[in-house]
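A.B. asks: Generate coordinates for the sequence data below:
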Amino acid sequence: MHNSNTFGRVSILICLLTISIGTRAQESLYDGCGTTKGCFGTPDSCVESKSCDIVTTYLYITDLDAYQFELYGNVSDPTTNYLAIGLSENSKMGDDSVVLCSTLNNEEHVDQYWTRGFPKSAKILDEPSLGILESTVAITDGAFYCSFVREAVTNIPNPYADETTTFDLKANLYHLLVAAGPFDENGAAKKHFEKRPSPEPIDLNEFSD
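C.D. replies: You can find the predicted model right below:
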């Protein structure tokens, strides 16, 4: 069981990161990329030039045995659009665990989804916060920031079938998928208008606090 001091530490960390994003916008997110945290974004080579349309960072938090992810992207209206990061066993959409960030209906959302390959679609889980310990969202200078802490092991139910898939971030490598896209008039996630999968699976344990 995690103690309150540990959760307080994560909450403070996320708040500080949010303040940093608000004051220095996108540049602060790139600080430490490749040295103290992992980074991946779109288009190709954008991390080096600090010019990503969408960028994500990842860091293993030892005390929690969990992983912190950040997302930052040029989504002008997160009430009608989302930012997303997915974990996949391959570089294609389908059978993936995806977290969507938005302010749909003017509420902060950091929700777990499951994607289906054919026909392509994504569906929110019955328990949207499954495996998510802490989360925050912020809007700055017309761009959208999202941060969340995800448990190392999550058993994700497939809402399209009666089966469950285990995502073990400590034991396995996964492709990272970053995307941005719209919601339809009913609040369902539609096909992304921008995306990029990591060409190779990523070791999310490479960087830790």
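
A.B. asks: switch to C-alpha atoms for all contacts and neighbour counts from now on
C.D. replies: OK.

A.B. asks: Over to residue 9. Which of the three states is it?
C.D. replies: helix (DSSP: H, G, I helix; E, B strand; the rest coil).

A.B. asks: what about it, how many neighbours?
C.D. replies: In terms of burial, residue 9 registers 12 neighbours under the definition other C-alpha atoms under 10 Å.

A.B. asks: Just the element for the residue nearest to residue 18 when sequence neighbours are not counted, please.
C.D. replies: Nearest-residue entry for residue 18: residue 138, 6.9 Å, with adjacent residues in sequence omitted and distances by C-alpha to C-alpha, 6 or more residues apart in numbering. Counting by DSSP states H and E, the element that carries residue 138 is strand 132-140.

A.B. asks: next one: residue 40
C.D. replies: Under DSSP H and E, the secondary-structure element containing residue 40 is strand 38-42.

A.B. asks: Which positions in the very next helix or strand once past that strand come out as buried?
C.D. replies: Proceeding C-terminally, strand 38-42 gives way to helix 46-49 as the next helix or strand, assigned by DSSP H and E. Using 16 or more other C-alpha atoms under 10 Å as the test for burial, helix 46-49 gives residue 47.

A.B. asks: I have a second one here; can you model it like the first so I can compare?
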Amino acid sequence: MIVNVSKFKIAQGAFADVFIDLHSRTAFKLFKSYKHPDLNGTGKEEIGETKTNAYRRKVFDTEIKAYNSIQASSLLKQFTPKYHGTLKVKVLDNCGKDISFQYLRRCCYKMDFIEGENEKIDLLDDKIIKILEKKIGFNLDVIKEAFIDMAVIYTSDSSVIYNENEFKIIDFATLDFSKFEPSKNSLGENPYDNLNI
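C.D. replies: Below is the predicted model:
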């Protein structure tokens, strides 16, 4: 698939850019490569291109495993954007120049686009949660337990997109890769040295 950035609304994250197609109401989450001009301060530049890209592929893999896992749960399918699978993309800038090298082209998945407020799940105000639970008809604690039941254990960095009719959880995975962040420890060791990536 060809993604021309001029035709998409773009939301930037630390690991990926999300290309939003307002016409089809879908979004493509495409992971950034080492060569992306904005890695958003994730610090992975210090470990070099090979390990940075391998790490990002591992994060992508855990998100895909999580999305595939939750397809067996009607509850989780109801409270996550509809998943349309993975795809390989070619990215063109506003002038039509190929900038695919800035991305991990095979690390892309498509989901429904949900319009609304976007907030980290653990920062969402309790009053708002109670209002949404009552209006939309869900229990957030039950949803969190359902993730665990489906072996999706990393939701602490998840976000929710909500409006008066919808409540959708995004950014979840089967593993917590944040513990492998590439900050130098006090001994000057690189925490990636022992990773098999």
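
A.B. asks: Report the TM-score for the pair.
C.D. replies: The TM-score (TM-score structural alignment, normalised by the length of the second structure) is 0.30; 108 aligned residues with a C-alpha RMSD of 5.9 Å.

A.B. asks: circling back to that earlier point, just checking, the residue nearest to residue 18 of the first structure touches residue 109?
C.D. replies: No - under the criterion of C-alpha atoms under 8 Å, residue 138 of the first structure makes no contact with residue 109, lying 11.0 Å away.

A.B. asks: These two - which one has more neighbours?
C.D. replies: Looking at residue 138 of the first structure and residue 109 with other C-alpha under 10 Å, you find the greater number of neighbours at residue 109, namely 22 against 18.

A.B. asks: The more buried one and residue 99 touch, don't they?
C.D. replies: No - shown here, residue 109 of the first structure and residue 99 do not form a contact pair, counting by C-alpha under 8 Å, at 9.6 Å.

A.B. asks: returning to what we had before: for the strand holding residue 138 of the first structure, which helices and strands make contact with it?
C.D. replies: Under the contact criterion of 3 or more C-alpha pairs under 8 Å, 6 or more residues apart in numbering; DSSP states H and E, strand 132-140 of the first structure touches helix 4-24, strand 109-116, strand 143-151.

A.B. asks: any idea how far residue 177 of the first structure is from residue 55 of the first structure?
C.D. replies: The gap separating residue 55 of the first structure from residue 177 of the first structure is 10 Å, by C-alpha to C-alpha, to the nearest Å.

A.B. asks: Residue 154 of the first structure too?
C.D. replies: Using C-alpha to C-alpha, residue 154 of the first structure is found at 18 Å from residue 177 of the first structure.

A.B. asks: which of those two has more neighbours?
C.D. replies: Here residue 154 of the first structure and residue 177 are set side by side on neighbour count (other C-alpha under 10 Å), and the busier one is residue 177, at 26 against 17.

A.B. asks: so what's the more buried one up against?
C.D. replies: Residues counted as contacts of residue 177 of the first structure (C-alpha atoms under 8 Å, 6 or more residues apart in numbering) are 84-88, 91, 195-198.

A.B. asks: you'd agree it is in a helix?
C.D. replies: No - secondary structure assignment places residue 177 of the first structure outside any helix; it is strand (three-state DSSP).

A.B. asks: Whichever strand or helix holds residue 50 of the second structure packs against which elements?
C.D. replies: Under the criterion DSSP H and E, the helix or strand holding residue 50 of the second structure is helix 49-70. Using 3+ C-alpha pairs under 8 Å, 6+ apart as the contact criterion, the neighbours of helix 49-70 of the second structure among helices and strands are strand 26-32, strand 103-112.

A.B. asks: Can you tell me what sits against the shortest one?
C.D. replies: Outside of strand 26-32 of the second structure, the residues within contact range by C-alpha under 8 Å, 6+ apart are 15-21, 39, 56, 60, 102-105, 107-113.

A.B. asks: Look at stretch 131-149 of the second structure and report the distance between its end residues.
C.D. replies: By C-alpha to C-alpha, one end of stretch 131-149 of the second structure lies 26 Å from the other end.

A.B. asks: thinking again about what came up before, how far off strand 26-32 does the helix holding residue 50 of the second structure point, in degrees?
C.D. replies: Calculated by axes from the mean of the first three to the mean of the last three C-alpha atoms, to 10 degrees, helix 49-70 of the second structure forms an angle of 150 degrees with strand 26-32.

A.B. asks: related to what we said a few turns ago, export the helices and strands packed on helix 49-70 of the second structure as JSON lines, with columns for distance to residue 168 of the second structure and mean neighbour count.
C.D. replies: JSON lines is the format used below for those (distance: least, C-alpha to C-alpha, whole Å; neighbours: other C-alpha atoms under 10 Å):
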{"stretch": "strand 26-32", "distance to residue 168 of the second structure": "14", "mean neighbour count": "24"}
{"stretch": "strand 103-112", "distance to residue 168 of the second structure": "10", "mean neighbour count": "20"}
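
A.B. asks: quick one: which of those is nearest residue 78 of the second structure?
C.D. replies: Go through those one by one with C-alpha to C-alpha and the one that ends up closest to residue 78 of the second structure is strand 103-112, at 12.0 Å.

A.B. asks: Show the subsequent helix or strand relative to the closest one.
C.D. replies: Counting by DSSP H and E, the next helix or strand C-terminal to strand 103-112 of the second structure is strand 117-120.
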